[in-house]
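>>> Return a 3D structure for these sequence lines:
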Amino acid sequence: MIRFALKCPADHGFESWFQSGAAFDSLKSAGHVACPFCGDTAVEKTLMAPTVRPARNAGVAQPHLSAPASDAERALAELRRKVEENSEYVGPDFVAEARRIHDGDAPERAIYGEARWDEAKKLLEDGVPVAPLPFLPQRKTN
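Reported below is the predicted structural model:
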């Protein structure tokens, strides 16, 4: 795994983890790397100081989790918290589940997940009320 410092054309800086440099390049070229603040996919890598782990006998390294640094980051973190608390994550099944709910084939409830832009546009054209989130869902991993 590798962590990259990234920046969008609007000068929003953020970091993200990738399996490798090649994985970043592949995801970026497919339009899957987006700014969490504005959604722009024209992100670029920026300079970043490497993280150096201390020797094994130097003690346990503490993870560096940072609190939101700006009002915008705090608002985005609060929105994410509310969405995750009050909605069901359906992941890549979002399009199918949104249609089932709209058609009355599934119980009415708030959901969020993942959809390609063309799929979301088709949902809107068909009268299914959806809206993009200004952040990517956190993937459920081990």
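>>> C-alpha from now on. contacts and neighbour counts both.
Will do.
>>> Which SSE is immediately downstream of the lengthiest helix in the chain?
Ranked by residue count, the top helix of the chain under DSSP state H comes out as helix 71-86. Sequence order places strand 88-91 as the next helix or strand after helix 71-86, per DSSP states H and E.
>>> structure for this one too, so we can compare:
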Amino acid sequence: MKVLNLRCAHEHRFEGWFASDEDFESQATRGLVGCPACGDTAIAKLPSAPRLNVSGLKEEGAPTDRPAAAQAAALQAVQQLMARTEDVGERFPEEARRIHYGEAEARGIRGRATAEDAQALREEGIEVVALPVPAALKGPVQ
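Purely as a prediction, here's the structure:
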């Protein structure tokens, strides 16, 4: 098994595990390797060094890998949001209106809306936020 350091076009860094370099190239060429943060399939392989166990050598208070920590925190926040909201799919604009006007139970919902639908909701005083959900969080990961 080969562990590769990868980066998408949006500068998100992550690891990928492949049987070989050729396996990575094959999957990447077919668009099967996607960024876990944004789903981008324009993936580049980064130079990597052999793994060394230096955890005991780290000085107390030394800085951590901030970009990776921020990415992990963002993914965790999205996971929590998804766990606490109901997915209403394409019915999002209609369901948001029903909740806003008291025709449906008040609850947290998520779903899909066009930019025009989202703007129309905002003009009606309904707060909406666009949140891209990484493909890895949309379904089971294999």
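>>> where does the TM-score land?
For this chain pair, the superposition-based TM-score is 0.52 by TM-score structural alignment, normalised by the length of structure 1; 102 aligned residues with a Cα RMSD of 4.0 Å.
>>> hang on, the earlier thing: check the offset of the longest helix of structure 1 from the chain's centre.
How far helix 71-86 of structure 1 lies from its chain's middle: 12 Å, per Cα atoms, centre = their mean, to the nearest Å.
>>> which part of structure 2 lines up with it?
Mapped onto structure 2 using TM-score structural alignment, helix 71-86 of structure 1 covers residues 69-84.
>>> contacting residues around the matching stretch?
Residues outside stretch 69-84 of structure 2 that contact it (Cα atoms under 8 Å, 6 or more residues apart in numbering): His12, Ala37, Gly108, Arg110, Val133, Leu137.
>>> go again using 10 Å as the cut-off
Residues outside stretch 69-84 of structure 2 that contact it (Cα atoms under 10 Å, 6 or more residues apart in numbering) are 12-14, 36-38, 66-68, 107-110, 131-134, 137-138.
>>> again, but for stretch 103-118 of structure 2
Applying Cα under 10 Å, 6+ apart, the external contacts of stretch 103-118 of structure 2 come out as 81-82, 84-100, 119-124, 126-131.
>>> now, which of those residues lie within helices?
81-82, 92-100, 119-123.
>>> And the furthest pair within the residues you listed?
Met82 and Glu123 (25.3 Å; Cα to Cα).
>>> who's more crowded, the two?
Neighbours were counted for Met82 of structure 2 and for Glu123 using other Cα atoms under 10 Å; Met82 has more, 17 against 10.
>>> Roughly how far does the more buried one sit from Lys138 of structure 2?
Distance check for Met82 of structure 2 against Lys138 of structure 2: by Cα to Cα, to the nearest Å, it reads 9 Å.
>>> do Val78 of structure 2 as well
As defined by Cα to Cα, Val78 of structure 2 lies at a distance of 11 Å from Lys138 of structure 2.
>>> between those two, who's got more neighbours?
Ranked by neighbour count (other Cα under 10 Å), Val78 of structure 2 and Lys138 place Val78 first, with 17 against 10.
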